[in-house]
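Student: Model the following, please.
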Amino acid sequence: MDERGNRWSELTGGEAGERYAARFAALAESGTDVHGEAHFCAGLLAPGSRVLDAGCGTGRVAIRLAELGHSCTGVDADASMLAQARRRAPEMAWCEADLVEVADLGLEPGFDMAVAAGNVVPLLAPGTEPAVVSALASLLRPGGLLVAGFGLDADHLPLAEATVTLAHYDTWCVGAGLEPLSRHATWDGDAYTGGGYAVSVHRRP
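Tutor: Sure, this is the predicted structure:
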């Protein structure tokens, strides 16, 4: 595993899985829709697509997409988060690794989508972001999509300040051979006109 560590592990000490799962379970019980990311992604996919959930955490997005008929693989560096994912869906494929290593895991390329929800990109190890974007792009089929949603200011991040701008992210995507497809302000698909959160969709030509 990459020894540099990521910002998520620095924040949580690698012991956030149970708390994170409990938080979303409580939200779901209160009637809150906790599957916005999965439903947004499903709207971009053909039936039975292959999806890589990059930074899958407790598996919330991947498990819902699997329930909708897609074949999903989850990758995360946090063992405590993956323990929750494996408990909820032991039949699914879960890989423990830093995303900078995702292209070296022996995963079969040709994914229809790679999704990085939940502020994955700003919480990567500093300096690894371009390599992670390139690695994810390399696993997509031609026409495959990279979908990433993340905060652009402290109000939308578990950090004191933003670590990534949209200009940075777009540059990394271009460097990985991806082209912009659409950008949204929310996982409901609202058009992005500025603000502290963005969902970006890029495509491998």
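
Student: only C-alpha atoms for contact and neighbour calcs from this point on.
Tutor: Noted.

Student: Look through the chain and report the residue furthest from the middle.
Tutor: Note on the chain: the largest C-alpha distance from the chain mean falls to Ser30, namely 24.5 Å (CA atoms, centre = their mean).

Student: quick one: which helix or strand includes Gly177?
Tutor: Assigned by DSSP states H and E, Gly177 falls within no helix or strand.

Student: Distance of the residue lying closest to it once chain neighbours are set aside relative to Arg4?
Tutor: Nearest residue to Gly177, sequence neighbours excluded (CA to CA, 6 or more residues apart in numbering): Arg204, at 6.6 Å. Distance from Arg204 to Arg4, counting by CA to CA, to the nearest Å: 29 Å.

Student: pretty sure the residue nearest to Gly177 contacts Leu139?
Tutor: No - with contacts counted by CA atoms under 8 Å, Arg204 stays clear of Leu139, the gap being 9.9 Å.

Student: Please generate a structure for the following sequence too, so the two can be compared:
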Amino acid sequence: MSGRTPSQWEELTAADPAHSTWYVERFRALAAQGTDISGEARMVDAMLARGSRVLDAGCGPGRVGGYLHRAGHTVVGVDVDPVLIAAAEQDHPGPTWLVGDLAELDLPGRGIAAEFDVIVCAGNVMTFLAPSTRVAVLQGFARHIAPTGRVVVGFGADRGYEFAQFLADAAQAGLHCDVRLSTWDLRPFTDESDFLVAVFSR
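Tutor: A predicted model of the protein is given here:
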């Protein structure tokens, strides 16, 4: 890993090299069965004008970014796992899919304009980060949104990242929480919620 801190996802896949392929096939099977796997993307799409710029942060095999591309947006997806990026390229052609570490996010350095209308980080990605890199990832999000852009993050409880700590980290990173929900279908967040979807602005 040459000096950088590996994410918990990288540690998981190093211990079980078949995990990434299992993850890809799981979502392919769900889609083939007709399961709705696009709820996150529909919520994000509702926030955007046609032709908006979207960063799918921790894009995995591309289900969110692929949907948003088909809805008419310009999508860049970044994930640390090359197996997942390869699946995104195969299953969802059109977006720009990049292997990269969210803790070192520098898209202008890769020739890509940094100002996104929305950054979406779904699929419990925040809980797979190395804890020491969480604030850096959130700071990277803040650097990559347009002045009126928004960041949308969703993850579940009991995964090692308390919601209160996450919200404090986001504030430290320069992000202001505008909305808290308990689901991607817009149900209000309460003290009993076991899932958080948070919408931030700068």
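
Student: quick one, what contacts the residue nearest to Gly177 of structure 1?
Tutor: Counting by CA atoms under 8 Å, 6 or more residues apart in numbering, Arg204 of structure 1 makes contact with 137, 140-146, 177-179.

Student: And Ala176 of structure 1? What does it align with in structure 2?
Tutor: When structure 2 is aligned by TM-score structural alignment, Ala176 of structure 1 is paired with Ala173.

Student: what's the answer for Val199 of structure 1, then?
Tutor: Under the alignment by TM-score structural alignment, Val199 of structure 1 pairs with Val197 in structure 2.

Student: now do Ala89 of structure 1
Tutor: Per TM-score structural alignment, Ala89 of structure 1 is aligned with His92.

Student: picking up where we left off before, just give me the closest of the contacts of Arg204 of structure 1 to Ala117 of structure 1.
Tutor: Closest approach to Ala117 of structure 1 among the contacts of Arg204 of structure 1 (CA to CA): Leu146, at 10.6 Å.

Student: Mind checking which of the contacts of Arg204 of structure 1 are buried?
Tutor: If you count burial by 16 or more other CA atoms under 10 Å, the buried members of these come out as 137, 140-141, 144-146, 177-179.

Student: what does the strand of greatest length in structure 2 correspond to over in structure 1?
Tutor: In structure 2, assigned by DSSP state E, the strand with the most residues is strand 145-156. Structural correspondence for strand 145-156 of structure 2: residues 140-151 of structure 1, per TM-score structural alignment.

Student: Can you give the distance from that stretch to the centre of its chain?
Tutor: 9 Å (CA atoms, centre = their mean, to the nearest Å).

Student: how much does that stretch stray from structure 2?
Tutor: For stretch 140-151 of structure 1, the mean deviation from structure 2 after alignment is 0.7 Å (mean CA distance after the TM-score superposition for structure 1).

Student: any residues touching that stretch, and which ones?
Tutor: Outside stretch 140-151 of structure 1, the residues that touch it by CA under 8 Å, 6+ apart are 41, 109-122, 136-137, 156-157, 162, 187, 196-205.

Student: Among those, name the buried ones.
Tutor: Buried by 16+ other CA under 10 Å: 41, 110-122, 136-137, 156-157, 162, 187, 196-204, out of the contacts of stretch 140-151 of structure 1.

Student: now, which of those lie within strands?
Tutor: Within those, residues falling in strands by DSSP E are 111-116, 197-203.

Student: mind listing the helices for structure 2?
Tutor: Remark: helices assigned in structure 2 by DSSP state H are 8-15, 19-32, 39-46, 63-70, 82-91, 125-128, 134-144, 163-172.

Student: got TSV for these, with distance to Glu104 of structure 2 too?
Tutor: Shown next, in TSV, are the helices of structure 2 (distance: least, CA to CA, whole Å):
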stretch	distance to Glu104 of structure 2
helix 8-15	15
helix 19-32	22
helix 39-46	24
helix 63-70	20
helix 82-91	16
helix 125-128	14
helix 134-144	7
helix 163-172	17
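
Student: tally of neighbours for Gly74 of structure 1?
Tutor: Gly74 of structure 1 has 25 neighbours, counted by other CA atoms under 10 Å.
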